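**Q** Provided below for reference: sequence and predicted model.
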Amino acid sequence: MSDASTDDPTDALIDAALMHVPFDGWSETTFRAAIADADVPRAVARGLFPRGPVDLALAFHARGDRRMAARLREQSLDGLRMRDKIARAVRLRIEASEDREAVRRGMTLFALPVYAADGTRALWNTADAIWMALGDTSDDLNWYTKRATLSGVYSATVLYWLGDESPGAQETWAFLDRRIDDVMRVESAKAAVRKLPLMGSLMDLQNRMVTRVRPPRNARDIPGSRQGTHAAHPFD
């Protein structure tokens, strides 16, 4: 499945790089080999990816987000609970990763301090892409809590998947279900605490303090503007 025509130099470079990443990682060596294999002019490749292999790795990750959203649109989610829709979307996103070793090498790259912010932003964008694909319309603090919670679930599941040798990655999907269940239990506990007279008042005070938070006008701007509402369940 491709995002554009086969003449798209971005896709051509990513596909060519995937042949080299298992051996050389997301490195300058891989980037140069991809340019040669894809027969893309060096000036064009550098224009598309000014930082070379780092930007190429980010493009590979972003392509996975787009493919997840496209595959999710092809499926019927009617009748599914939100937690099941989220599990379906996370699974589709991991399956859209194409190459486990490329993901592993990418995590190694973005663990480096100089690229850590890029990796964090890519993870946040994945969580945002999943919520947007599921039709999220939150416009308050929930916009942040949903994405932060899902980022944790997704990253933990990817780490498990990288070491999973079970047929069809069945152990990974069971792990994913457990992580979502953990989130649901925490939120149920918080709801019970809110019913206690004193704790409920304290949490109401906290909610009033953040009542003017809004999502960013531009998805790349974190945090956004401050305006208002009440925090809800992150998977609602």
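**A** Looks like it came in fine.
**Q** for the rest of this, base every contact and every neighbour count on C-alpha atoms.
**A** Will do.
**Q** give the contact list for the spatially most central residue of the chain.
**A** With distances taken as Cα atoms, centre = their mean, T126 lies nearest the centre of the chain, 2.1 Å away. Going by Cα atoms under 8 Å, 6 or more residues apart in numbering, T126 touches 62, 65, 151.
**Q** for P22, same thing?
**A** When the contact criterion is Cα under 8 Å, 6+ apart, the partners of P22 are 101-102, 105.
**Q** for E171, state which of these is nearest.
**A** For E171, the closest of the contacts of P22 turns out to be E101, at 18.5 Å, with distances computed as Cα to Cα.
**Q** want to compare, so here's the second one:
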Amino acid sequence: MTMPFDETRDKILDAAVMHVPFDGWSDATLAAAAADAGVDLAAARAMFPRGAVDLALAFHDRGDRAMIERLRSEDLSALKFREKIAAAVRFRLEAVEDKELVRRGATLFALPNHAADGAKAVWQTCDRIWTTLGDTSDDVNWYTKRATLSGVYSSTLLYWLGDNSPGHQSTWSFLDRRIDNVMQIEKLKAHVNNNPLLKPFMAGPNWLLGRVKAPTRMPDVDLPGMMNRR
């Protein structure tokens, strides 16, 4: 009996994580994982057309889905919104079972030909955080929220990779400081916009920014070579 597509792909990914610490996210890892999973290599390559990069993106997507599931199951009602954002970033990092898998992924996405894929993966994670937490912005704020969080997430991820403190407490403190920095920027923006002396100078830029709209959301797709957006 043939396994469903998703089940087969997950089986290959489960097998791949055993090889990544030794071979990285590579075609060698894909071949070894397919063999371990009992999947024909040609079929595996059809599921991951770009080989290593699609395998690494599937791993990243799995972490995102674990984060979303935890965000939906945890009671965050008592938290301030900035604390919910911090919790989401923390949940995302805690979804990783082995730092070496992420470290190897960072190496792969540092390559010029895969840098855009890495940036897209980080943006998607931050988009999923905002969307899951109920963000309904449809103007320029849609972009600024995700761009700002991408910076916070990326810097926290790099800090976390080198953090050996008990329970990663140093990382969570670093994350809180980065979010505090962002909040200071937001306060400054509000002060500028509300300042009667500066307000006339902001009329033009604010009008222009007001014309920016969030992108239309496309339906979720699950095709080879594309990250699943479940």
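**A** Structure received. Since we're looking at a predicted model, the values are computed, not measured.
**Q** of the contacts of P22 of the first structure, keep whichever come out buried.
**A** Among the contacts of P22 of the first structure, those scoring as buried are 101-102, 105 (criterion: 16 or more other Cα atoms under 10 Å).
**Q** return the member of the residues you listed nearest to A17 of the first structure.
**A** Closest approach to A17 of the first structure among these (Cα to Cα): A102, at 9.3 Å.
**Q** neighbours around the closest residue in space to that closest one that isn't next to it in sequence, how many?
**A** Nearest residue to A102 of the first structure, sequence neighbours excluded (Cα to Cα, 6 or more residues apart in numbering): V21, at 6.0 Å. One way to gauge burial is a neighbour count; for V21 of the first structure, by other Cα atoms under 10 Å, it gives 23.
**Q** what about the longest helix in the second structure?
**A** Ordering each helix of the second structure by length in residues (DSSP state H) puts helix 169-194 first.
**Q** ok, average deviation of that one from the first structure?
**A** Aligned to the first structure and superposed, helix 169-194 of the second structure gives a mean residue distance of 1.0 Å (mean Cα distance after the TM-score superposition for the first structure).
**Q** which one in the first structure is aligned with L197 of the second structure?
**A** With TM-score structural alignment as the criterion, L197 of the second structure lines up with L198 in the first structure.
**Q** how much space between that match and D204 of the first structure?
**A** Spatial separation of L198 of the first structure from D204 of the first structure under the definition Cα to Cα, to the nearest Å is 10 Å.
**Q** who has more neighbours out of the two?
**A** For L198 of the first structure against D204, the residue with the higher neighbour count under other Cα under 10 Å is D204, and the figures read 14 against 11.
**Q** residue at max distance from the center of the second structure?
**A** Here the second structure reaches farthest from its C-alpha mean at L197, the gap being 39.9 Å by Cα atoms, centre = their mean.
**Q** secondary structure class for it?
**A** When states are read from DSSP: H, G, I helix; E, B strand; the rest coil, the local structure at L197 of the second structure comes out as coil.
**Q** and it, how far from P219 of the second structure?
**A** The gap separating L197 of the second structure from P219 of the second structure is 45 Å, by Cα to Cα.
**Q** before we move on, what about F174 of the second structure?
**A** When Cα to Cα is the yardstick, F174 of the second structure and P219 of the second structure sit 36 Å from each other.
**Q** touching, S170 of the second structure and T156? I think so.
**A** No. No contact is recorded between S170 of the second structure and T156 when judged using Cα atoms under 8 Å, the distance being 10.2 Å.
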